[in-house]
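Enquirer: All I have is the shape, not the residue letters:
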């Protein structure tokens, strides 16, 4: 086990990376001072005390000093990129089996990767995971239009370029807007991707928007010119609500574990109340997440009780009353 741990440490550590850089430059010869500079600039502060003696003394048998005073690589093959470990190959094989993989990899690339890893068992399978409260109307990941739209927006996120998007609203209205994609968000519970972007308006009053990918009908390059010093990030700076949501979580039906998985992305404080034999949890959140939190909390039913704040508690009651009226077919409650 010790040998494996050492290998894992070296493969992923900065020592491997800095030695690889040295060997890349040592093909045509590298001076001792240049080696020292690379170690000092790409490794830790005290790395020189460990690395340099092993390199210069030939303990690692990687460099050879020639008559010109320079050091040359002893490697017969100049490529210093490390090979993938078995664990990495198994992890990659598992990703290739995911039904969303074509959003990120072209069909010919996927075929080539599957062929190269044909003898590698996947690290995990989709059926190894059991997701609670998963929506039944997830995005159409195999749809060609969906795939092309996703890739176009993903590229725009990287290049920070505006795109012209045609979008169908929840009321079946077709809208067309110039948008600067900022971030792509995935919801495990809803099984949907959403685009977070900045809507460009002619009057300069740009605003952040969230679009469901499944409702995007087309994506094209935009001719819109971004303002000088435009920064999409400033539209998404989170502002934590002053008062946290306070919840009481029952010990029944594995509620705490399910709750922690559902709300893993929010800052929380949780403590056990011995007298009540339940957990008290405080969630610190951005106001724009309030509706999402409300829906998720309601999905837990009676095992989660909302204690406050009053405004959030009022919204919970209104939602429950509305659903009750719909269920019994009455207008008033």
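Expert: Cool, the structure landed. Values in this document were obtained by computation on a predicted structure and should not be read as measured data.
Enquirer: contacts and neighbour counts: CA atoms only from here.
Expert: Noted.
Enquirer: Could I get the full set of strands for this structure?
Expert: All strands of the chain, identified by DSSP state E, fall at 63-65, 71-73, 163-168, 174-187, 192-199, 207-212, 216-221, 245-249, 267-273, 278-284, 304-308.
Enquirer: ok, residue 187 - how many residues close by?
Expert: As a burial measure, residue 187 scores 12 neighbours (other Cα atoms under 10 Å).
Enquirer: same question, residue 298
Expert: By the criterion of other Cα under 10 Å, residue 298 has 16 neighbours.
Enquirer: separation between it and residue 34?
Expert: 62 Å (Cα to Cα, to the nearest Å).
Enquirer: repeat for residue 271
Expert: Here residue 271 is placed at a distance of 55 Å from residue 34 (Cα to Cα).
Enquirer: Residue 216 too?
Expert: Shown here: residue 216 relative to residue 34, a distance of 53 Å by Cα to Cα.
Enquirer: who has more neighbours, those two?
Expert: Using other Cα under 10 Å as the criterion, residue 216 and residue 34 rank with residue 216 on top: 21 against 13.
Enquirer: Reformat the strands of the chain into a markdown table and put distance to residue 260 next to each item.
Expert: Shown next, in a markdown table, are the strands of the chain (distance: least, Cα to Cα, whole Å):
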| stretch | distance to residue 260 |
| --- | --- |
| strand 63-65 | 52 |
| strand 71-73 | 52 |
| strand 163-168 | 34 |
| strand 174-187 | 15 |
| strand 192-199 | 20 |
| strand 207-212 | 25 |
| strand 216-221 | 32 |
| strand 245-249 | 11 |
| strand 267-273 | 9 |
| strand 278-284 | 10 |
| strand 304-308 | 12 |
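Enquirer: right, so of those, which gets closest to residue 154?
Expert: strand 174-187 (7.6 Å; Cα to Cα).
Enquirer: Second structure for comparison follows:
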């Protein structure tokens, strides 16, 4: 399977769709009768005043989620190959993204983090391109607006603002105008939201939007212990990936090295931003799927022991399917 996706062949999109279905079909047997789907934060419902929590059947919900993942995987694969992050074109980024977005059952349904991944991929397109731009103020302003829009969908997305600033640090010489442009872009969206709150006599509630940002970071996370088992091959692949990156890091182009630094920052920020939600949900970590898919792809593309990396991939996919049929 890995060797098939190491080549950049458009026909691999068909095999990608087949794998996507295989990795999700097991969940249909254990899916709940109702699946809640909230595509905006409560404070943004003034913009979309409709009742949508249980609008879709479980099958349609899972089908649409799979379709979104497939489109994101193709777009993400094009991003990685366009900026030559792997050193040579392949379909591995799309493959790894599809696999990572199937790790846990909450990943398989429509959710705000899944929708926000479109914004994450779009942001990476613009931020990686700033390396060769003479001026990036317009990009910084646009990225500030994108972060604000993502925040309306999913509050923890606000921390992607730090990713925008990290990109300016990594790719650009310091310019305070670019940093301020990002702030202005973010403020523009919330200015209009504040106006709507004012016109509906709810301006005092506007301050409550930011209260979750002051929440204490949790001391522990409750997760089904069986879910840890599927993370074992994930941890092994991630460790091998960083070992491979460390071996080839300084042989890569400067832009590639800087891109990997930004992806590492994105992974950390996306992973730690879950604490702003009162209730912990695993689907939050879908925000980490994009950067982790790049790291995973890098390992599998340059791994040399075929029996080992193919076996490791089979173990990962088999574990995902097994835990979909066994909910314990």
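Expert: All right, it came through fine. Keep in mind that what you see is a predicted model, and the values were worked out from it rather than measured.
Enquirer: And the TM-score between these chains?
Expert: After superposition, the two chains reach a TM-score (TM-score structural alignment, normalised by the length of the second structure) of 0.24; 136 aligned residues with a Cα RMSD of 6.9 Å.
Enquirer: The strands of the first structure: which one's closest to residue 94 of the first structure?
Expert: Of the strands of the first structure, nearest to residue 94 of the first structure by Cα to Cα is strand 174-187, at 18.8 Å.
Enquirer: Sort out which residues of the closest one are buried, please.
Expert: Buried residues in strand 174-187 of the first structure, counted by 16 or more other Cα atoms under 10 Å: 178-184.
Enquirer: buried sites along the helix or strand hosting residue 260 of the second structure?
Expert: Residue 260 of the second structure belongs to helix 254-272 when elements are defined using DSSP states H and E. Buried residues in helix 254-272 of the second structure, counted by 16+ other Cα under 10 Å: 255-260, 262-267, 269-271.
Enquirer: What helices and strands are in contact with the next helix-or-strand element following it?
Expert: Elements were assigned by DSSP H and E; along the chain past helix 254-272 of the second structure, the next helix or strand is helix 289-302. In terms of contacts (3 or more Cα pairs under 8 Å, 6 or more residues apart in numbering; DSSP states H and E), helix 289-302 of the second structure is packed against helix 92-100, helix 112-129, helix 227-248, helix 254-272.
Enquirer: so helix 289-302 of the second structure versus helix 254-272, what angle?
Expert: Direction vectors for helix 289-302 of the second structure and helix 254-272, defined by axes from the mean of the first three to the mean of the last three Cα atoms, to 10 degrees, enclose an angle of 130 degrees.
Enquirer: what about residue 20 of the second structure, how many residues close to it?
Expert: Around residue 20 of the second structure there are 20 residues (other Cα under 10 Å).
Enquirer: before we move on, what about residue 128 of the second structure?
Expert: Per other Cα under 10 Å, the neighbour tally for residue 128 of the second structure reads 21.
Enquirer: For residue 166 of the second structure, see how far away it is.
Expert: Residue 128 of the second structure is 11 Å from residue 166 of the second structure, by Cα to Cα.
Enquirer: likewise residue 197 of the second structure?
Expert: Applying Cα to Cα, the value for residue 197 of the second structure to residue 166 of the second structure is 32 Å.
Enquirer: Over to residue 13 of the second structure?
Expert: Residue 13 of the second structure is 33 Å from residue 166 of the second structure, where distance means Cα to Cα.
Enquirer: Which residues in the lengthiest helix in the first structure does the neighbour count mark as buried?
Expert: Counting residues, the longest helix found in the first structure (DSSP state H) is helix 310-328. The neighbour-count check on helix 310-328 of the first structure (16+ other Cα under 10 Å) flags 312-313, 316 as buried.
Enquirer: mind listing the helices for the stretch 51-200 of the first structure?
Expert: Counting by DSSP state H, counting those that start in this stretch, the stretch 51-200 of the first structure has helices at residues 86-96, 107-116, 144-159.
Enquirer: got it, and the stretch 1-150 of the second structure?
Expert: For the stretch 1-150 of the second structure, the helices defined by DSSP H, counting those that start in this stretch cover 2-5, 12-25, 58-82, 92-100, 112-129, 137-153.
Enquirer: Name the stretch among the ones you listed that sits most buried.
Expert: Among the helices of the stretch 1-150 of the second structure, helix 92-100 has the highest mean neighbour count (mean count of other Cα atoms under 10 Å), at a mean of 26.
Enquirer: name the helices or strands packed onto that helix?
Expert: So helix 92-100 of the second structure, by 3+ Cα pairs under 8 Å, 6+ apart, packs with helix 2-5, helix 12-25, helix 58-82, helix 289-302.
Enquirer: could you say what helices and strands the shortest one packs with?
Expert: With contacts defined as 3+ Cα pairs under 8 Å, 6+ apart, the packing partners of helix 2-5 of the second structure are helix 92-100, helix 306-325.
Enquirer: what inclination does the first one have with respect to helix 227-248?
Expert: Same thing as helix 92-100 of the second structure. Using the same axes, to 10 degrees: helix 92-100 of the second structure against helix 227-248 is 160 degrees.
Enquirer: List the contacts of helix 92-100 of the second structure.
Expert: Outside helix 92-100 of the second structure, the residues that touch it by Cα atoms under 8 Å, 6 or more residues apart in numbering are 2, 5-6, 16, 20, 23, 69-70, 73-74, 76-77, 80, 289-290, 293-294, 296-297, 300-301, 317.
Enquirer: Report the inter-axis angle for that helix versus helix 12-25.
Expert: Helix 92-100 of the second structure runs at 10 degrees relative to helix 12-25, counting by the same axes, to 10 degrees.
Enquirer: Tell me what angle helix 92-100 of the second structure forms with helix 306-325.
Expert: Using the same axes, to 10 degrees: helix 92-100 of the second structure against helix 306-325 is 30 degrees.
Enquirer: so helix 92-100 of the second structure versus helix 58-82, what angle?
Expert: Going by the same axes, to 10 degrees, helix 92-100 of the second structure makes 150 degrees with helix 58-82.
Enquirer: if I pick residue 184 of the second structure, what's in contact with it?
Expert: 141, 144.
Enquirer: no, scratch that, I was asking about residue 246 of the first structure
Expert: By Cα under 8 Å, 6+ apart, residue 246 of the first structure lies in contact with 280-283, 306-309.
Enquirer: now residue 13 of the second structure
Expert: Listed by Cα under 8 Å, 6+ apart, the contact set of residue 13 of the second structure reads residue 74.
Enquirer: Is residue 279 of the first structure in contact with residue 260, as I believe?
Expert: No - if you go by Cα atoms under 8 Å, residue 279 of the first structure and residue 260 don't touch, sitting 11.6 Å apart.
Enquirer: Compare the two (neighbour count), which wins?
Expert: Neighbours per residue (other Cα under 10 Å) separate residue 279 of the first structure from residue 260, with residue 279 holding more: 18 against 13.
Enquirer: Residue 108 of the first structure and residue 94 of the first structure, how far apart?
Expert: Residue 108 of the first structure sits 18 Å away from residue 94 of the first structure, taking Cα to Cα as the criterion.
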